[in-house]
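1. Fold the following and give me the result.
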Amino acid sequence: MEKLLTVVVPSYNVEKYLEETLESFVIPEIMDDLEVLIVNDGSKDRTPEIGAAYEKRYPQTFRLISKENGGHGSTINRGIEEAKGTYFKVVDGDDWVDRGGFTELLHRLKTSGADYVVTDYYKVNDGTKEKKLETFPYLKAHPKCRFEVVVGNTDILMHALVIRTAILKENGIRLDEHCFYVDNEYITFPVPFVETVEYYEIPVYMYRLAQATQSVSMQGFQKHLPDHVKVTMRLVQFAAKYSEMSEENKETSPAQKKKAEYLNNRAAVMVGDQAGIFASFPGGNEEIRRQFLAFDAEVKKTSEEIYRLSGEKSHMLAALRKRNFKGYRFWTWVSRVRAKVRKV
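-> The predicted structure follows:
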């Protein structure tokens, strides 16, 4: 049976959270329109048993897919292959959805037709349970618009995003596997094919902020440094290639030029973030300094424009380049001091 929305739930050793995640989708009035794919990524705990229980209880909505471990990107890739819904959303196995907001989302999707649908979301502190609402003020003034209107005004994150499934399937969108941080690929790779955006001012996704060891903490970034470098360079290469094609094509539309601008800026932000990760290591770590220099040279070689933009977005990176990376130890000290201040 065709569905309105497919939700992929990437699940790896999430027995502590998965029942809360799946239970948030048990809303009788919308379950006929909903497909939930629980993609078990080779878990060693009770994750597959919990998923199987929901599949047995609600077979019209839940489906368990068990596979060998391949990382977050592999679960999304498998979800794209299996999806039967008109629209597609990712909800990680340790997060959940607001039942009221999610119900409203399903009702509105029936008449949408947009390529990207954007909603508000909550960041939830796992310890204090404090919630912070994340909204999109610019889209509030432009709730239905062409994608090029968004460029330079709004940064759309995975937690807020619903994508028309055909865009993913028909254009062969695939993410890196055995790799962290591929959510950046997920929100970037469809951009060349997106024409329309619709915004619903309703909170849907509940994003759990966990411990300091989370992959998106600085400790996590340091631990998974090669993965962040890999994803950053893939986005730089992707943006550079799209920009080159746009420049070479005499029939390139203003909308395509705007998309090239958007992709270049997203890649430049990632480069600046990567510089911050390198600088978070102690200044005496010569191997990290060597990797930093090699990374920066590769960015410049791949795209002079993204190299320039990244310097505009990161004052530290601009200062290091200006002095040929002299003063590197000073900037690593500044980076660590700032990190300590943020913790206070």
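2. When you work out contacts or count neighbours from here on, use the C-alpha atoms and nothing else.
-> Fine.
3. Summarise which helices and strands the helix or strand residue 80 falls within is packed against.
-> When elements are assigned from DSSP states H and E, residue 80 belongs to helix 72-82. Under the contact criterion of 3 or more Cα pairs under 8 Å, 6 or more residues apart in numbering; DSSP states H and E, helix 72-82 touches strand 3-11, strand 34-41, helix 165-170.
4. hmm, try it at 10 Å
-> Contacts of helix 72-82 with other secondary structure elements, assessed using 3 or more Cα pairs under 10 Å, 6 or more residues apart in numbering; DSSP states H and E, are made with strand 3-11, strand 34-41, strand 62-67, strand 85-90, helix 165-170, helix 183-188.
5. would a markdown table of the ones you listed with distance to residue 286 be doable?
-> Below are the helices and strands packed on helix 72-82 laid out as a markdown table (distance: least, Cα to Cα, whole Å):
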| stretch | distance to residue 286 |
| --- | --- |
| strand 3-11 | 37 |
| strand 34-41 | 36 |
| strand 62-67 | 40 |
| strand 85-90 | 39 |
| helix 165-170 | 42 |
| helix 183-188 | 29 |
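6. re the thing from before, now the helix holding residue 80, how far from the chain's geometric center?
-> Between the centre of helix 72-82 and the centre of its chain there are 14 Å (Cα atoms, centre = their mean, to the nearest Å).
7. run this one through as well so I can compare:
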Amino acid sequence: MDKQELVSVIIPAYNLESYIERSLRSVLEQTYENIEIIVVNDGSKDKTAQVAEKILRNAGKSYRIINQENQGVSVARNIGLSVAQGKYIKFLDGDDTLFPWTIEELVRAIEENNCDIAFGGQNVVNLKGKVLYRYDEMYKYVQGIYEASEILRAFLLRITHISLNSSIFLKEIIDKNLIKFIPGAKYSEDNEFISKYLYYARNVFVFNKAVAKALYRLKSTTKIPSLSAFHNVGAMLRLKRFFEERNVQEIAKIIELECIPDSYVWTIGNLAFNGYPLFDWLRIAKMDKVRRNIISCKIHNKHTKFGKQQNFLINLFRFSPFLVYVLLRSYACILRIMHKYG
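-> Model prediction:
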């Protein structure tokens, strides 16, 4: 690349003093040099902001650390967007990391192929860097250039997956179309944002490789069993309205028939995996609306390890929700051991 356009790396952080250094180091080690780093400290009660300041102070990169009262990850990302100066936006969660070449290759893919977004896969790793789940064990990635509408369908049908960590966006599209994260949303706010972005985008570049690493962290907020996990369903209902209002009935129908049932599957699975009390979980799982949505869910990525597991658990749910709970809790315990001793 002859001229390096500015990339704004937005990192929301809440109580991550033990993890944010590794994330920031992965950004500072990027082969792409023209970056600004925006850390939004979302009311942390630990030394997250101080650790970030210590690392960035003499790093030779433009940076900002914004301290706000705890308002959630959506507001933190929106604050980052409001001050970002870059042509490109790169989101990164404060406990996850990039490969040294990630930003350079994502930007090159957009610029050389006239695309509006580029993304790849994301490996799930433990603190020692051991891969617990490889990107292609979860979803399908076929490298190349695609129309955004095609990727939107594949994304909503869960054939492929786009994470904020593993993608890069054009700020112009975000600003022009007023795309924001929904304040207060705790789950699937990222999928909602990405789906709206794809609606306004033209072309997409897909990498068939991991471009980011998500840390499996035992004490993250998403590992706390809470009924706020049903925010997944809320996000899909909002997204359905978004496409209905724009008369994109095909996509609205996909969300109704595919995404909403899948959001119930994910929510119930999340609660079981993270240890929501068994009898309370069974009561929720057996509710007519919940059960109907789960058993109607279709798995479109059955060729992957993750897809096969999902399909098995949905079929088992029809027979015994209790066994589904036991299996998910057992797998959670195995992952804890792998995470600890990996």
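8. Okay, buried residues for the helix holding residue 80 of the first structure please.
-> Within helix 72-82 of the first structure, the residues scored as buried using 16 or more other Cα atoms under 10 Å are 72-80.
9. would you turn these into TSV with distance to residue 292 of the first structure?
-> Below are those laid out as TSV (distance: Cα to Cα, whole Å):
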residue	distance to residue 292 of the first structure
72	26
73	25
74	28
75	31
76	30
77	31
78	34
79	35
80	35
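10. Quick check: of the residues you listed, which lies closest to residue 230 of the first structure?
-> Residue 230 of the first structure has its nearest neighbour among these in residue 73, at 13.3 Å by Cα to Cα.
11. ok, now how distant is the closest one from residue 98 of the first structure?
-> In this view, residue 73 of the first structure and residue 98 of the first structure are 24 Å apart by Cα to Cα, to the nearest Å.
12. Map residue 214 of the first structure onto the second structure.
-> Counting by TM-score structural alignment, residue 214 of the first structure lines up with residue 220 in the second structure.
13. Equivalent analysis for residue 8 of the first structure, please.
-> Applying TM-score structural alignment, one finds that residue 8 of the first structure aligns to residue 10 in the second structure.
14. What are the boundaries of the strands in the second structure?
-> Listed in chain order, the strands of the second structure (DSSP state E) span 7-13, 35-42, 62-68, 88-91, 97-98, 117-125, 131-133, 144-147, 167-170, 203-215.
15. Residue 177 of the second structure reaches residue 198, doesn't it?
-> No. The pair residue 177 of the second structure / residue 198 is not scored as a contact, 11.4 Å apart, by Cα atoms under 10 Å.
16. Neighbour count: the two, which is higher?
-> Relative neighbour count places residue 198 above the other of residue 177 of the second structure and residue 198, with 22 against 11, counting by other Cα atoms under 10 Å.
17. Next, count neighbours for residue 38 of the first structure.
-> The number of residues packed near residue 38 of the first structure is 30, by other Cα under 10 Å.
18. same check, this time on the one 5 residues further on
-> The burial metric for residue 43 of the first structure, expressed as a neighbour count using other Cα under 10 Å, is 18.
19. Over to residue 128 of the second structure?
-> Residue 128 of the second structure has 11 neighbouring residues, counting by other Cα under 10 Å.
20. Equivalent analysis for residue 144 of the second structure, please.
-> Taking other Cα under 10 Å as the criterion, the count of residues near residue 144 of the second structure is 13.
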